[in-house]
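>>> need coordinates for the below:
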Amino acid sequence: MTNPHLDTAAFYAEVRQLAFRYALAVDSRDLVCVASLFSRESDFSRWGEGSEGCMAFFRGVWEKFGPSVHTVTNHVIDRIDDTHAVGTVYCRAEQQQHDKSWRTYQLAYFDRYTIEDGDWRFLSRKSYFWYVDIDGERHVGHPEPRPILPDAWGTWHEFWNTDREHHEQLPSSGSQS
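Just a heads-up that it's a prediction; the model follows:
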């Protein structure tokens, strides 16, 4: 008889490993490894599906910058059924540009996971940005058009819109109490 708690712990550990392995594969520019983390059903838009689409997509992305450091932090995972799950992964990514300057991105990945050949894999991975720091100057979002946090969360707008009267009565952050 298997222990359901051990099964649950193993599930979370396996899915979290995807995020860690992804960060390492990106930073080491390991196309084969990053492709192995995605499902054969993963769609990379104009680059195609599966491993070939994945490698074509990442080859193009990685040519845009030099060395990088991806630090994975919060990782929330929700199991949908025995073969599907969704998750949100926070990440701080630092990238050296070709002019030798560095950019720091604070982002979150919104993931969909699936079981394939007995292993958990990414079905899709979408990045949403809080900000990018360019030469010490923080810019909201991303230099290219991308979804922006916290605006992408419906709960953010719901919080600020449904209780507007209460929020308007709060002292500003610069006021003394």
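>>> going forward, measure contacts and count neighbours with C-alpha atoms only.
Fine.
>>> quick check: closest non-adjacent residue to the residue most central in space within the chain.
Against the mean C-alpha coordinate of the chain, by Cα atoms, centre = their mean, the closest residue is Tyr109 at 1.8 Å. Once flanking residues are discounted, Tyr109 sits nearest to Ser127: 4.5 Å by Cα to Cα, 6 or more residues apart in numbering.
>>> next, the structure of the following sequence, for comparison with the previous one:
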Amino acid sequence: MDNSRLLARVDRLESIEEIRQLAAKYSLSLDMRDLDAHVNLFAPDIRVSHEKVGRIHLKAWLDDTLRNQFTGTSHHLGQHIIEFKDPDHAIGALYSKNEHECGGEWVIMQMLYWDDYERIEGRWYFRRRLPCYWYATDLNKPPVGDMKMRWPGREPYDGAFHELFPSWKTFWATRPDRDKLPEVAVPAPVEHFLETMRRGAPTPKIRVR
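Predicted structure coming up:
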């Protein structure tokens, strides 16, 4: 193996680890309410809304959200798949199981983050973080049935947990012929597992909790 290929492989491994640390730092800084540490995990020109760009606006939005909705939170990370578009851009899917103290209720949540990462001046940042929710409900109220997003004081609604991947709807919309063995698709390339599963689906619009 020539030196350039070896350096590229080392760089890829170091990038994967830095991105995983980025996700872990996101949870810790959010739960400990260190908003400066938190917003500095995002690109300096992070888009917060159609009109607002930058970490200062992200910090203001976070401060308002965290003070008015939650007494405390705890984010527990699960599996993390990372794929690279080029040496300085990557995407990722990360599971998260979260707990929230909301006044007199304890709300549990299952979700995944759909992330875009960018390396800027040698350091990895979140370029975009899309929260796709499956359910949110009081600890003592299992979210069985439709509209699993059940925040205190709000009407229930559907999350976007399954909208990233068309296979969910396809699975339930079709019935296999039990007299025939199913066909198996060609395995996805190692670096394109997520994009293959996405099958060109549009990015869902997330309802703010």
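>>> and for the equivalent of the residue nearest to Tyr109 of structure 1 over in structure 2, the neighbour number?
Aligned by TM-score structural alignment, Ser127 of structure 1 pairs with Pro131 of structure 2. Applying the criterion other Cα atoms under 10 Å, we find 23 residues in the vicinity of Pro131 of structure 2.
>>> could I get the contacting residues of Pro131 of structure 2?
Residues touching Pro131 of structure 2, when contacts are defined by Cα atoms under 8 Å, 6 or more residues apart in numbering, comprise Met111, Leu112, Tyr113, Trp114, Ile206.
>>> distance of the nearest residue to Pro67 of structure 1 once chain neighbours are set aside relative to Thr2 of structure 1?
The shortest distance from Pro67 of structure 1 to any residue other than its chain neighbours is 5.4 Å, reached at Gln96 (Cα to Cα, 6+ apart). Between Gln96 of structure 1 and Thr2 of structure 1 the computed distance is 47 Å (Cα to Cα, to the nearest Å).
>>> tell me where structure 2 has helices.
Chain-ordered helices for structure 2, with DSSP state H as the definition, fall at 3-31, 35-39, 55-69, 167-173, 193-198.
>>> determine which stretch of these is the most buried.
Mean neighbour counts were taken over these using mean count of other Cα atoms under 10 Å, and the top value, a mean of 18, falls to helix 35-39.
>>> that one against structure 1, how far on average?
When structure 1 is overlaid, helix 35-39 of structure 2 sits 0.8 Å from its aligned residues on average, using mean Cα distance after the TM-score superposition for structure 1.
>>> in structure 1, what residues pair with that helix?
Using TM-score structural alignment, the match for helix 35-39 of structure 2 in structure 1 runs over residues 31-35.
>>> residues in contact with that stretch: which ones?
Arg21, Tyr22, Ala25, Val26, Gly50, Ser51, Glu52, Cys54, Met55, Phe58, Arg59.
>>> corresponding residue for Asn98 of structure 2 in structure 1?
Using TM-score structural alignment as the criterion, the counterpart of Asn98 of structure 2 in structure 1 is Ala93.
>>> the residue nearest to the centre of structure 1 matches what in structure 2?
Residue pairing (TM-score structural alignment): Tyr109 of structure 1 is matched to Tyr113 of structure 2.
>>> tell me who's in contact with that match.
Gly92, Ala93, Leu94, Tyr95, Ser96, Arg129, Leu130, Pro131, Cys132.
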